[in-house]
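Trainee: after the sequence you'll find the predicted model.
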Amino acid sequence: MGRLTTHVLDTAHGCPGAGILIELYALDPQRARLARLTTNADGRTDAPLLADAELRCGRYELVFQAGAYFAARGLALAEPAFVDEVVLRFGISDVHAHYHVPLLVSPYSYSTYRGS
């Protein structure tokens, strides 16, 4: 069966994004929180966000608390922060596939892609 994973890289400091709070939501048929986790020292979660029978076709949302992470690192940020909550919406169409959703983030930008 498939799985959903993520990885956060702090591009401002050139290191994994450790200690970032992440929330996962299913959007179908209505928005419902499925998980609330924190990244480990490698910027990853200790286990897949969803795996096997938990992974279903549909629309999902990941919310990364990037602003709180950068504030905790002692960066002097404007209030409100330019990049605060990073919200990524995506779809899963194959429950047998591995969906990896990396986030590259700094206080002023972010990017993502479907990883492997």
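Mentor: Arrived safely.

Trainee: all contacts plus neighbour counts: C-alpha atoms, from now on.
Mentor: Noted.

Trainee: residue boundaries of the helices in the chain?
Mentor: Along the chain, the segments classed as helices by DSSP state H run 66-72.

Trainee: now the strands for it?
Mentor: 3-10, 15-16, 21-26, 32-38, 50-51, 58-65, 85-92, 98-106, 109-112 (DSSP state E).

Trainee: alright, now check it against this:
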Amino acid sequence: MGRLSTHILDTSNGRPAKGVRIELFALEGDKRHPVATEMTNADGRTDAPLMTGATFRTGTFELLFHVGEYFRSFGAPLSDPPFLDVVPIRFSIAEPDGHYHVPLLVSPWSYSTYRGS
């Protein structure tokens, strides 16, 4: 059974990013269809996969990580407007039974991602 999961690490503070709003959209041409909206828990993860079972499908997707809200929540020094506010990651799912894990490593000034397991 395929699934999509994520987690966020705050590399500037060396900890999981708790309380980050994440939105998942399915992309079809120039249209965006909402799939899920979740918040990260104390481990920087969502409590359940973003897609699994009957909701999991192939296609092109976009994750929006609302990191500006997260950094503002504890008074991190940010520019005005913040250099990174919403981080988009566009990716495709090709394996209908695959495990796709899309983590975000983030600071107020940089981010990186990869396909994890």
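Mentor: Yep, it's here. Predicted model, so just to flag it, every value in this text is computed and none were measured.

Trainee: would you convert the strands of structure 1 into CSV that also reports distance to A72 of structure 1 and mean neighbour count?
Mentor: Shown next, in CSV, are the strands of structure 1 (distance: least, C-alpha to C-alpha, whole Å; neighbours: other C-alpha atoms under 10 Å):
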stretch, distance to A72 of structure 1, mean neighbour count
strand 3-10, 13, 20
strand 15-16, 15, 16
strand 21-26, 12, 19
strand 32-38, 14, 15
strand 50-51, 28, 17
strand 58-65, 11, 19
strand 85-92, 14, 15
strand 98-106, 13, 20
strand 109-112, 18, 13
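
Trainee: so for L75 of structure 1, which of those strands sits nearest?
Mentor: Proximity to L75 of structure 1 (C-alpha to C-alpha) singles out strand 98-106 among the strands of structure 1, at 10.8 Å.

Trainee: so how far does that closest one sit from its counterpart in structure 2?
Mentor: In the superposition with structure 2, the aligned residues lie an average of 0.2 Å away from strand 98-106 of structure 1, counting by mean C-alpha distance after the TM-score superposition for structure 1.

Trainee: contacts for that strand next, please.
Mentor: The contact list for strand 98-106 of structure 1 (C-alpha atoms under 8 Å, 6 or more residues apart in numbering) reads 2-12, 66, 83, 92, 110-116.

Trainee: go again using 6 Å as the cut-off
Mentor: With C-alpha atoms under 6 Å, 6 or more residues apart in numbering as the test, strand 98-106 of structure 1 has contacts from 2-12, 110-112, 114-116.

Trainee: repeat that for stretch 35-54 of structure 1.
Mentor: Stretch 35-54 of structure 1 has contacts (C-alpha under 6 Å, 6+ apart) with 1-5, 7-8, 16-24.

Trainee: buried sites along it?
Mentor: L37, T38, T39, N40, G43, R44, T45, P48, L49, L50, A51 (16 or more other C-alpha atoms under 10 Å).

Trainee: quick one: which of those residues is nearest to E61 of structure 1?
Mentor: E61 of structure 1 lies nearest to L49 out of those, by C-alpha to C-alpha, at 11.6 Å.

Trainee: for that closest one, give its distance to R59 of structure 1.
Mentor: In this view, L49 of structure 1 and R59 of structure 1 are 14 Å apart by C-alpha to C-alpha, to the nearest Å.
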